[in-house]
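> Everything below, folded, please.
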Amino acid sequence: MDSPALELRGIDMHYGYVRALDTIDIEVRQGEVLGLLGDNGAGKSTLLKVMSGVHQPTAGEIRVHGTPATFASPADSTHAGIQMVYQDLALVDAQDISTNLNLGREILRKGPLGWLGFVDHKAQRRRSAAELEKLGVRTAAVTRPVEMLSGGQRQVVALARGATRVAGAERNGVLLLDEPTAALGYEQTQQVQALIRRLADQGVACILVTHNLPLAMAVCDRIAVLNRGRKVADVPVAETDNDQLVGWITGARPSMF
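As a prediction, this is how the structure comes out:
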């Protein structure tokens, strides 16, 4: 069996005398959607920051496709094929979809203008349209400014930007999603849910942090639950239900471990 796309073993995270993460073991494989659930303060955001290189763990080991990795910064995790989609989306509202999709990987014009840093916007639009088509994303024209998009369309653009950086390689990367549907209505949530599943079907490993239990049950293959910095459950979606998950989240149900 192939190694997990991302594997964390024995992860501890201390803030002074506060132990935010306590010996966390977690993994996600290519083509799998892992739901990461827990109440506020359970450690979900801290764990995402460890995975994305924002925080360095006090102890423990990180492996990417079986190879030990050390993330001293978000740039290190990005280089390893891990992309974070933040809750605030981090989009440039005044710029169009194409520009947002190509942030940090702009196509420069050929010749002297390229040497001076001039961007080839036509080439970027062609690449953006092709990548969105490959992802199965149907949104506004790539020339439309992000500020003119709906909440759901903005979320899809943010997801697509992360996905284009981790999908299609020999070894697909890992997409970290922090509450991607928190501010969306039902139809927009369904659109984002469908995109997450399409990404998984293309081999991308996804880790989804959410408070939306119906979304987690619908889109995830497996769910891990954190409670006060400890992992208390790790179970396939087909083998659990809402009542069990709520019990683990609140602490009313004993840990599996």
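> make it CA atoms for all contacts and neighbour counts henceforth
Noted.
> Please name the nearest non-neighbouring residue to E147.
Spatial nearest neighbour of E147, chain neighbours left out: D93 (4.6 Å); criterion: C-alpha to C-alpha, 6 or more residues apart in numbering.
> Now do the contacts for that neighbour.
D93 makes contact with 145-147 under the criterion C-alpha atoms under 8 Å, 6 or more residues apart in numbering.
> ok, how many other residues are close to the nearest residue to G41 once chain neighbours are set aside?
Nearest residue to G41, sequence neighbours excluded (C-alpha to C-alpha, 6+ apart): R228, at 6.6 Å. Other residues within reach of R228, judged by other C-alpha atoms under 10 Å, total 20.
> Look up how far G251 lies from R228.
From R228 across to G251, the span is 9 Å (C-alpha to C-alpha, to the nearest Å).
> for A72, same thing?
33 Å.
> what do you get for T143?
According to C-alpha to C-alpha, T143 stands 48 Å off from G251.
> neighbour count winner among those two?
Neighbour comparison, T143 and G251: the larger count goes to G251, with 16 against 13 (by other C-alpha under 10 Å).
> pretty sure the more buried one contacts N227?
Yes - between G251 and N227 there is a contact under C-alpha atoms under 8 Å: 7.0 Å.
> Find residues that contact each of these two.
By C-alpha under 8 Å, 6+ apart, G251 and N227 have no common neighbours.
> ok, now which ones touch Q188?
151-153, 181.
> Look at it and give its secondary structure.
Secondary structure of Q188, reduced to three states by DSSP: H, G, I helix; E, B strand; the rest coil: helix.
> quick one: contacts for the residue of the chain most remote from its centre?
Computed with C-alpha atoms, centre = their mean, the residue of the chain farthest from its C-alpha average is P112, at 37.8 Å. P112 is in contact with no residue at all, counting by C-alpha under 8 Å, 6+ apart.
> structure for this one too, so we can compare:
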Amino acid sequence: MTSTATSSPLRLEGITKHFGGVVAIKQFDLEVNAGEIVALVGDNGAGKSTLVKIISGLYQPTAGSIQLNGEPVSFNDAADARAKGVEVVYQDLALVDQQPVYMNLFLGRELRKGPLRTLDRKEMQRQTQGLVDDLDVRIPSAKAMLADLSGGQRQGIAIARATHWASGLVLMDEPTAALGVAETGKVEEVILKLKQRGAAVLIVSHNLDQVFRIADRVTVMRRGTQVGTRETAGTDKNEIIAMITGLTS
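Next comes the predicted model:
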């Protein structure tokens, strides 16, 4: 997958969001390229989750434009965004404990076969197993019950599901916030696998250690304003913290 200025999986230009007289986001610009992880950071109330909700169709921007793979898009709601290939992985997983992994991957989008439109369980299992193997999500099998998996394994399934249905872009809103150190490391390995597959990943994270482990670039928001974007290889935590807090030199 090759990225250009006009075919990046995600391009935001001048995104602005007002809630009545309150400016939640002001003139936000960002491009996320194929095979790249961009981290979005800032204090609580900076506008990060609002931005994710705009990209995923929960909110409509007051001004500005969104492009997916070089094409301008606008969303009426989250279902509209999903239909156009926008998938989000949240901290609180939208998964069903009493269903097997493969049914969770195809939740609401089940494959059917034959004139009676019965569930094509074998094909869903095959596709699921292939994807989790490719992403190295370590689970017993695609037929394992979700309730029997650990928090990190469940988050890996949520990421696999987003990858399966996304059109080159995966959004993540604090996907490891509820996990311990070991589980977080496993999920980060899955996220890096997405990069290797050529996906574009935009991740909201409060964990700057995580940001510097996995992200290629980091963009900072403060009180609805985009302060700046840095290559992680060319900055450090002290500069990013200063940008977050406003104590820039």
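> what TM-score do we get after superposing?
Scored by TM-score structural alignment, normalised by the length of the second structure, the superposition of the two chains gives a TM-score of 0.94; 245 aligned residues with a C-alpha RMSD of 1.3 Å.
> Please list the outside residues in contact with stretch 138-151 of the first structure.
Residues from elsewhere that reach stretch 138-151 of the first structure, judged by C-alpha under 8 Å, 6+ apart: 91-98, 125, 128-129, 132, 153-154, 183-184, 188.
> Let me know the helix or strand that the residue nearest the centre of the second structure is in.
Centroid-nearest residue in the second structure: L171, 1.7 Å away (criterion: C-alpha atoms, centre = their mean). Using DSSP states H and E, L171 of the second structure falls within strand 169-173.
> ok, the closest residue to Q67 of the second structure other than its chain neighbours to A200 of the second structure distance?
Once flanking residues are discounted, Q67 of the second structure sits nearest to R11: 5.0 Å by C-alpha to C-alpha, 6+ apart. Distance from R11 of the second structure to A200 of the second structure, counting by C-alpha to C-alpha: 11 Å.
> Over to G14 of the second structure?
G14 of the second structure is 20 Å from A200 of the second structure, by C-alpha to C-alpha.
> Pick out whichever of the two has more residues nearby.
A200 (27 against 17).
> Touching, that one and A39? I think so.
No - using C-alpha under 8 Å as the test, A200 of the second structure is too far from A39 to be in contact (11.2 Å).
> What lines up with E179 of the first structure in the second structure?
E179 of the first structure maps onto E174 in the second structure when the alignment is built from TM-score structural alignment.
> Enumerate every residue touching its match.
Residues in contact with E174 of the second structure (C-alpha under 8 Å, 6+ apart) are 90-91, 203-206.
> out of the residues you listed, which are buried?
Neighbour counting with 16 or more other C-alpha atoms under 10 Å marks 90, 203-206 as buried within the contacts of E174 of the second structure.
> From these, which land in strands?
Residues of those located in strands (DSSP state E): 90, 203-204.
> hmm, back to that, how close does the residue nearest to E147 of the first structure sit to R138 of the first structure?
Shown here: D93 of the first structure relative to R138 of the first structure, a distance of 19 Å by C-alpha to C-alpha.
> check which helix or strand covers the aligned partner of A216 of the first structure in the second structure.
Correspondence of A216 of the first structure to the second structure, assessed by TM-score structural alignment: V211. When elements are assigned from DSSP H and E, V211 of the second structure belongs to helix 208-214.
> on that earlier part again, give me the common contacts of R11 and A200 of the second structure.
V32.
> residue in the first structure matching E31 of the second structure?
Per TM-score structural alignment, E31 of the second structure is aligned with E27.
> what's its match in contact with, if anything?
4-8.
> where do the strands sit along the first structure?
Assigned by DSSP E, the strands in the first structure fall at 6-15, 18-28, 33-37, 59-64, 67-69, 82-85, 174-178, 205-209, 222-227, 230-236.
> can you list these in CSV and add distance to L195 of the first structure?
Putting the strands of the first structure into CSV (distance: least, C-alpha to C-alpha, whole Å) gives the following:
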stretch, distance to L195 of the first structure
strand 6-15, 21
strand 18-28, 18
strand 33-37, 12
strand 59-64, 24
strand 67-69, 29
strand 82-85, 14
strand 174-178, 12
strand 205-209, 11
strand 222-227, 17
strand 230-236, 21
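> out of the ones you listed, which comes closest to L159 of the first structure?
Of all the strands of the first structure, strand 82-85 sits nearest to L159 of the first structure, with 6.4 Å by C-alpha to C-alpha.
> who's in contact with the closest one?
Contacts of strand 82-85 of the first structure (C-alpha under 8 Å, 6+ apart): 51-52, 77, 158-159, 162-163, 165-166, 173-178, 180.
> what range in the second structure matches that strand?
Going by TM-score structural alignment: strand 82-85 of the first structure matches residues 86-89.
> and that stretch, how far out from the chain's middle?
Computed by C-alpha atoms, centre = their mean, to the nearest Å, the chain-centroid distance of stretch 86-89 of the second structure equals 5 Å.
> what do you get for stretch 57-75 of the second structure?
16 Å.
> ok, residues contacting it?
Taking contacts as C-alpha under 8 Å, 6+ apart, the residues outside stretch 57-75 of the second structure that touch it are 6-18, 27, 50, 53-55, 76-81.
> Now do the end-to-end distance for it.
5 Å.
> before we move on, what about stretch 227-243 of the first structure?
End-to-end distance for stretch 227-243 of the first structure: 16 Å, by C-alpha to C-alpha.
> can you name the residues of the second structure that that stretch overlays?
The aligned range for stretch 227-243 of the first structure is 222-238, by TM-score structural alignment.
> neighbours of the closest residue to L21 of the first structure other than its chain neighbours, just the number please.
Excluding its sequence neighbours, the residue lying closest to L21 of the first structure (C-alpha to C-alpha, 6+ apart) is G229, at 4.2 Å. Close neighbours of G229 of the first structure, defined as other C-alpha under 10 Å, add up to 22.
> do the same with V211 of the second structure
V211 of the second structure has 22 nearby residues by other C-alpha under 10 Å.
> Tell me how far the nearest residue to it once chain neighbours are set aside lies from A63 of the second structure.
The spatial neighbour of V211 of the second structure that comes closest, neighbours along the chain excluded (C-alpha to C-alpha, 6+ apart), is A39 at 6.3 Å. According to C-alpha to C-alpha, A39 of the second structure stands 23 Å off from A63 of the second structure.
> Of those two, which one has the most company?
A39 (27 against 14).
> Surely the more buried one and D209 touch.
No - using C-alpha under 8 Å, A39 of the second structure is not in contact with D209, being 11.5 Å away.
> shared neighbours, those two?
Residues touching both A39 of the second structure and D209 (C-alpha under 8 Å, 6+ apart): there are none.
> Cheers, nothing more for now.
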